[in-house]
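S.K.: okay, sequence plus prediction incoming.
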Amino acid sequence: MHRARCCEWISSNNAYTFSPGDPAVHLDLIGVVRGSEAAERYFDNLSEQEKDEKTYGALLNSSVRGLLKKTLHHMEKMKHKVYASSSLAYNNLMALYKKAGELEKIPEALSEMKTNGVAPNNFSYRIRINSFGERSDLVGMGKLLEEIESQPDISIDWATYSIVADQFIKANYKEKALTYMKLEEKIHGDAMGYNHLISLYAHLGEKDEMMRLWA
């Protein structure tokens, strides 16, 4: 039996009493299998006690898969109930803005995040850097990376440096791109990371560096 159907069968037949965290799991499964509208209907039928941070968060995740308007609506509810206090909610919102092509709203969300005392993490900044890349704003991208590097509590991963290097390669700024190849220091044996690095060096025509990495 499918996990979502199994959950519903168990619930409707009173074969199991859900613990406080289970409605959020159930809601997420419904969202994956039946879509955000079905997840919203399930949420609406929850008791006020069950509408907590976990179920609001699960509903937001489901909404991210659907329409931007609904996501914003639920985000406002979370803010009102002081549940939007983690980077996850804002990251989901920024990812949806990116998917919807509303790149100009990403910096607004990041700024609001900081204003509300929610610390951006690596993924938050990566979404913002991606938005700079899609708008070909290399100056903004470089300044943001400098801002991130100055923060001792943020450890930039290789994927972020890879995105920046790739954008400068596409713009034919070879020397500038090479300064961001420091992503090698962040790979730590990650095969995917090495594949990205080799690909970047290939686009730069750096055969010696490619051979060094292959060796």
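M.R.: That came through, no problem. Residues are numbered from 1 along each chain as shown.

S.K.: okay, CA-based contacts and neighbour counts for the rest of this
M.R.: Fine.

S.K.: which elements pack onto the helix or strand harbouring Glu175?
M.R.: Using DSSP states H and E, the element containing Glu175 is helix 174-179. The contact analysis (3 or more CA pairs under 8 Å, 6 or more residues apart in numbering; DSSP states H and E) places helix 174-179 against helix 158-170.

S.K.: ok, and what's touching the helix it packs on?
M.R.: Residues outside helix 158-170 that contact it (CA atoms under 8 Å, 6 or more residues apart in numbering) are 126, 129-130, 133, 136, 138, 141-142, 174, 176-178, 180-187, 193, 196-197, 200, 203-204.

S.K.: tell me how far it lies from the chain's centre.
M.R.: In terms of CA atoms, centre = their mean, to the nearest Å, the centre of helix 158-170 is set 17 Å apart from its chain centre.

S.K.: and the residue nearest in space to the middle of the chain, how far from Glu108?
M.R.: Centroid-nearest residue in the chain, with CA atoms, centre = their mean: Asn91, separated by 4.8 Å. Here Asn91 is placed at a distance of 12 Å from Glu108 (CA to CA, to the nearest Å).

S.K.: in addition, the following structure is provided for comparison:
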Amino acid sequence: MRKPLEKSRRHDPCRRLWFKSSFFIAAILIGFFLSMPLASGQTTLSVVQIAPLTVRATWTVDWPSCGGPVCFGFRLFWGDGTSNDYGPGSGSDVHTYPSAGTYTVSLQCQSESPSPPSECSPQQTIEVTGGDSTPPMITITSPTSSPTYSTSTQTITLGGTASDNVGVTQVTWVNNRGGSGTAAGTTAWTAAGIPLQSGTNVVTVTAHDAAGNTGTD
């Protein structure tokens, strides 16, 4: 019986040379990448106003100087007591402020290190404009438009009109001798049953709008 042929076990110098060459090339590439310097740029933060009271914050993270093991996320402080958390990368978000003013927006690196790189936590101060700053107007027309009125009754009903550049949301009243309440209606309003005390009573009615502006009569 003929025995099956076995593969030659002779040493192949060409194959050995090819393996050595491949290993040498890989070693060169690894050494090249390890010798490359880390990026030294900074994380940038840009805040621009895009509408009345509304801004857009955009941040660009420089990897790996502010990424990887350094920052596992970012917290953006809007400067009005609110903040949002984001992942470890560049991003953008929109925020609306309650009123016009100067706000400092800051991006804080969230890191396990007690002292994360300061270049990873930029900040910017912005002057936010816009919003409704016009107070409503209100007028008492009933029982009289005069600033003084005499009555012998224990209660009084006042009525009138109110207006605003955006809209009147509420009309309230208060008596300096005690008592307060909310009138029925807005642009045309009625405050019924206001209690009066003996002597002089100063009743003030106030119109309110959504922005917190007020006007009185």
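M.R.: Great, that's in hand. All values derive from a computational prediction rather than experimental measurement.

S.K.: post the TM-score for the overlay when you can.
M.R.: TM-score for the superposed chains, counting by TM-score structural alignment, normalised by the length of structure 1: 0.20, backed by 73 aligned residues with a CA RMSD of 5.6 Å.

S.K.: quick one: buried ones out of the contacts of helix 158-170 of structure 1?
M.R.: Buried positions within these, assessed by neighbour count (16 or more other CA atoms under 10 Å), are 126, 129-130, 133, 138, 141-142, 174, 177-178, 180-181, 183-184, 186-187, 193, 196-197, 200, 204.

S.K.: the residues you listed in helices, which ones?
M.R.: 126, 129-130, 133, 138, 141-142, 174, 177-178, 184, 186-187, 193, 196-197, 200, 204 (DSSP state H).

S.K.: show me where structure 2 has strands.
M.R.: 44-51, 54-60, 73-77, 83-86, 91-96, 101-110, 123-128, 137-142, 155-163, 168-175, 180-182, 188-195, 203-209, 214-216 (DSSP state E).

S.K.: got JSON lines for the ones you listed, with mean neighbour count too?
M.R.: Formatted as JSON lines, the strands of structure 2 follow (neighbours: other CA atoms under 10 Å):
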{"stretch": "strand 44-51", "mean neighbour count": "17"}
{"stretch": "strand 54-60", "mean neighbour count": "17"}
{"stretch": "strand 73-77", "mean neighbour count": "19"}
{"stretch": "strand 83-86", "mean neighbour count": "14"}
{"stretch": "strand 91-96", "mean neighbour count": "14"}
{"stretch": "strand 101-110", "mean neighbour count": "19"}
{"stretch": "strand 123-128", "mean neighbour count": "16"}
{"stretch": "strand 137-142", "mean neighbour count": "18"}
{"stretch": "strand 155-163", "mean neighbour count": "18"}
{"stretch": "strand 168-175", "mean neighbour count": "20"}
{"stretch": "strand 180-182", "mean neighbour count": "16"}
{"stretch": "strand 188-195", "mean neighbour count": "17"}
{"stretch": "strand 203-209", "mean neighbour count": "22"}
{"stretch": "strand 214-216", "mean neighbour count": "19"}
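
S.K.: out of these, which gets nearest to Ser35 of structure 2?
M.R.: Smallest distance to Ser35 of structure 2 across the strands of structure 2 (CA to CA): 25.2 Å, for strand 54-60.

S.K.: now do that closest one against strand 123-128, angle only.
M.R.: 160 degrees (axes from the mean of the first three to the mean of the last three CA atoms, to 10 degrees).

S.K.: who does strand 54-60 of structure 2 touch, helix- and strand-wise?
M.R.: Using 3+ CA pairs under 8 Å, 6+ apart, strand 54-60 of structure 2 is in contact with strand 44-51, strand 91-96.

S.K.: quick check: angle from the last one to strand 73-77?
M.R.: Direction vectors for strand 91-96 of structure 2 and strand 73-77, defined by the same axes, to 10 degrees, enclose an angle of 20 degrees.

S.K.: turn the helices and strands packed on strand 54-60 of structure 2 into a markdown table, columns for distance to Ala27 of structure 2.
M.R.: Converted to a markdown table, those look like this (distance: least, CA to CA, whole Å):
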| stretch | distance to Ala27 of structure 2 |
| --- | --- |
| strand 44-51 | 36 |
| strand 91-96 | 37 |
